[in-house]
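A.B. asks: Pasting the sequence and the predicted coordinates here, then a few questions.
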Amino acid sequence: MIRLAILASGSGSNAEKIMEHFQHSSKAQVALVASNKADAFVLERAKKFGVSTFTFTRKEMEAGELLSKLQEEKIDWVILAGFLLKIPDQLIRSFPERMVNIHPALLPNYGGKGMYGSFVHEAVKAAGDTETGITIHLVNEHYDEGKIVFQASTAVHPEDTADDIAQKVHALEHRYFPEVIDSLL
């Protein structure tokens, strides 16, 4: 059985969809949900599925405590689902081609440091783009530059607000992220 860990910093709606997808899987299980925020709602979502949780600070992650926990839990794949900290290089090297992230835009557009969540949707709106979407990619040492494994797009209409764009992107994330993870395993 492949053991997955999900790293998330916030509400965890994508994490919940992933836990739902794998809860009865014979291939993989979500064994751990870890967050850099002790009050992140994703931790409550994990409890609903009986998934172990772990919290850590940026300093603890940089000191190797997160890596130690992942090794202790015998994690095979790391899934970033709304995780907002840059992953230390040592952690990335410990999961070569086995760490995957989702980004709320069609990379290489609107990627990089500071480009997450509403900042991305506001940038798409401000640019007048007619489409946006999601990118699922493997993680490397550079923000949002890992090998792209999947993209899906949705139309952006002139009357769409940044919130409307966010809703469309969330629908794509929830639909595709669990399936793409499954196909990568």
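C.D. replies: Great, that's in hand. This structure is a prediction, so every number in the text was calculated from the model and none was measured. Residues are numbered from 1 along each chain as shown.
A.B. asks: C-alpha from now on. contacts and neighbour counts both.
C.D. replies: Fine.
A.B. asks: Sticking with Met61, tell me its helix or strand.
C.D. replies: helix 58-62 (DSSP states H and E).
A.B. asks: what comes up buried for that helix?
C.D. replies: 58, 61-62 (16 or more other CA atoms under 10 Å).
A.B. asks: right, and the helix or strand after that helix?
C.D. replies: Sequence order places helix 65-72 as the next helix or strand after helix 58-62, per DSSP H and E.
A.B. asks: Outside of that next one itself, list whatever touches it.
C.D. replies: Contacts to helix 65-72, defined as CA atoms under 8 Å, 6 or more residues apart in numbering, come from residues 5, 56, 60-61, 91.
A.B. asks: May I see the buried residues of whichever strand or helix holds Val120?
C.D. replies: Assigned by DSSP H and E, Val120 falls within helix 117-127. Within helix 117-127, the residues scored as buried using 16+ other CA under 10 Å are 120-122, 124-125.
A.B. asks: Closest to Arg175 out of the residues you listed?
C.D. replies: His121 (18.6 Å; CA to CA).
A.B. asks: how much space between the closest one and Gly133?
C.D. replies: From His121 over to Gly133 the distance is 10 Å, taken as CA to CA, to the nearest Å.
A.B. asks: Mutual contacts of the two, please.
C.D. replies: The overlap between the contact sets of His121 and Gly133 (CA under 8 Å, 6+ apart) consists of Pro104.
A.B. asks: ok, structure two:
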Amino acid sequence: MKIRIAILGSGSGTNAENIIRYFQGHSTMEVALVLSNRADAYILERARMYGIPYIAFTKTDFLSEESILPLLDENRIDFLVLAGFLLQIPEALIQLYPNKIINIHPALLPKYGGKGMYGNRVHEAVVAAGEKFSGITIHYIDEHYDSGSIIFQTTCEVLPTDTPHDVAVKVHALEYQFYPQVIQETINKEFGLTPDIK
């Protein structure tokens, strides 16, 4: 039996595709479902291309326990991964999946986090502040934006000449390199699995 992962995203889904590819043929875990709060989000098309079931839902549906919890149960989802997902996670979902929902943030939390801080807004703030480093933070989800316990951080240098786009390129490279690996390690830890080499 494999640990079944659901990916939640609101945008183009580049991180989601990277995660899907990483877990293809994995012995103990698989991406079993892709969910989005936007019916036109390209993440759904990426799921379709890889033969992963996908569902779009409204914000109202997501906040309703009667809608989202049965959906996850029907699909036998064990672990949730946020990849550019912009809605706040309902408390009922956090309680149902304790330490089994993780997110990636494109900065070094606790700096540049919180409601409204996502995507290019983060990189613009980093550059405007004259930061010498940025990076990624992978963390557990709690009832507040970007405040759950940190699982992993790594950095990249921000040069004085870097634009927000330059920083975004560096941060995306870190996301693609580390997020799937940290997902695997976190699942091993939370489910008591023996670490394995993919």
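C.D. replies: Perfect, I can see it now. Everything quoted here is computed from the prediction, not taken from an experiment.
A.B. asks: What's the TM-score once they're superposed?
C.D. replies: The pair, once superposed, lands on a TM-score of 0.99 when counted by TM-score structural alignment, normalised by the length of the first structure; 185 aligned residues with a CA RMSD of 0.6 Å.
A.B. asks: Tell me the mean distance between the helix holding Met61 of the first structure and the second structure once they are aligned.
C.D. replies: Comparison of helix 58-62 of the first structure with the second structure after fitting gives an average deviation of 0.7 Å (mean CA distance after the TM-score superposition for the first structure).
A.B. asks: Kindly name the residues of the second structure that line up with that helix.
C.D. replies: Under TM-score structural alignment, the counterpart of helix 58-62 of the first structure in the second structure spans residues 59-63.
A.B. asks: same thing with stretch 134-151 of the first structure?
C.D. replies: Counting by TM-score structural alignment, stretch 134-151 of the first structure corresponds to residues 136-153.
A.B. asks: So for the matching stretch, first residue to last residue, what's the gap.
C.D. replies: 6 Å.
A.B. asks: Stretch 66-85 of the second structure too?
C.D. replies: 20 Å.
A.B. asks: what's the longest helix along the second structure packed up against?
C.D. replies: Ranked by residue count under DSSP state H, the longest helix found in the second structure is helix 164-191. Judged by 3 or more CA pairs under 8 Å, 6 or more residues apart in numbering; DSSP states H and E, helix 164-191 of the second structure is in contact with helix 14-23, helix 120-128, strand 133-140, strand 150-157.
A.B. asks: and Asn103 of the second structure, that one's in a strand?
C.D. replies: Yes - counting by DSSP: H, G, I helix; E, B strand; the rest coil, Asn103 of the second structure falls inside a strand.
A.B. asks: Need the counterpart of it in the first structure.
C.D. replies: Under the alignment (TM-score structural alignment), Asn103 of the second structure pairs with Asn101 of the first structure.
A.B. asks: Please look at its match and Lys86 and confirm they touch.
C.D. replies: No - at 11.5 Å, Asn101 of the first structure does not count as touching Lys86 under the criterion of CA atoms under 8 Å.
A.B. asks: Roughly how far does the residue nearest in space to the middle of the first structure sit from His174 of the first structure?
C.D. replies: Nearest to the mean C-alpha position of the first structure, counting by CA atoms, centre = their mean, stands Ala81 at 2.0 Å. For Ala81 of the first structure, the distance to His174 of the first structure equals 11 Å [CA to CA].
A.B. asks: joint contacts of those two?
C.D. replies: Common neighbours of Ala81 of the first structure and His174, using CA under 8 Å, 6+ apart, are Asn14.
A.B. asks: about what we covered before: save the buried residues of helix 58-62 of the first structure as JSON lines, and put in distance to Lys113 of the first structure too.
C.D. replies: What follows is the buried residues of helix 58-62 of the first structure, written out as JSON lines (distance: CA to CA, whole Å):
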{"residue": "Arg58", "distance to Lys113 of the first structure": "16"}
{"residue": "Met61", "distance to Lys113 of the first structure": "18"}
{"residue": "Glu62", "distance to Lys113 of the first structure": "18"}
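A.B. asks: which among those gets closest to Asp160 of the first structure?
C.D. replies: Arg58 (35.8 Å).
A.B. asks: what's the nearest residue to the closest one once chain neighbours are set aside in contact with, if anything?
C.D. replies: Among residues not flanking Arg58 of the first structure along the chain, Asn36 sits closest, at 6.8 Å (CA to CA, 6 or more residues apart in numbering). By CA under 8 Å, 6+ apart, the contact set of Asn36 of the first structure is 8-9, 55-58.
A.B. asks: got the contact list for the match of helix 58-62 of the first structure?
C.D. replies: Outside stretch 59-63 of the second structure, the residues touching it (CA under 8 Å, 6+ apart) are 37, 67-68, 87, 89-90.
A.B. asks: top of the residues you listed by neighbour count?
C.D. replies: When neighbours are counted by other CA atoms under 10 Å, Asn37 leads the contacts of stretch 59-63 of the second structure with 21 neighbours.
A.B. asks: Which of the three states applies to Ile55 of the second structure?
C.D. replies: strand.
A.B. asks: re the thing from before, look up the average distance of the helix holding Val120 of the first structure to its aligned counterpart in the second structure.
C.D. replies: Overlaying the second structure shows helix 117-127 of the first structure at a mean distance of 0.3 Å from the equivalent residues (mean CA distance after the TM-score superposition for the first structure).
A.B. asks: Fine, thanks again, bye for now.
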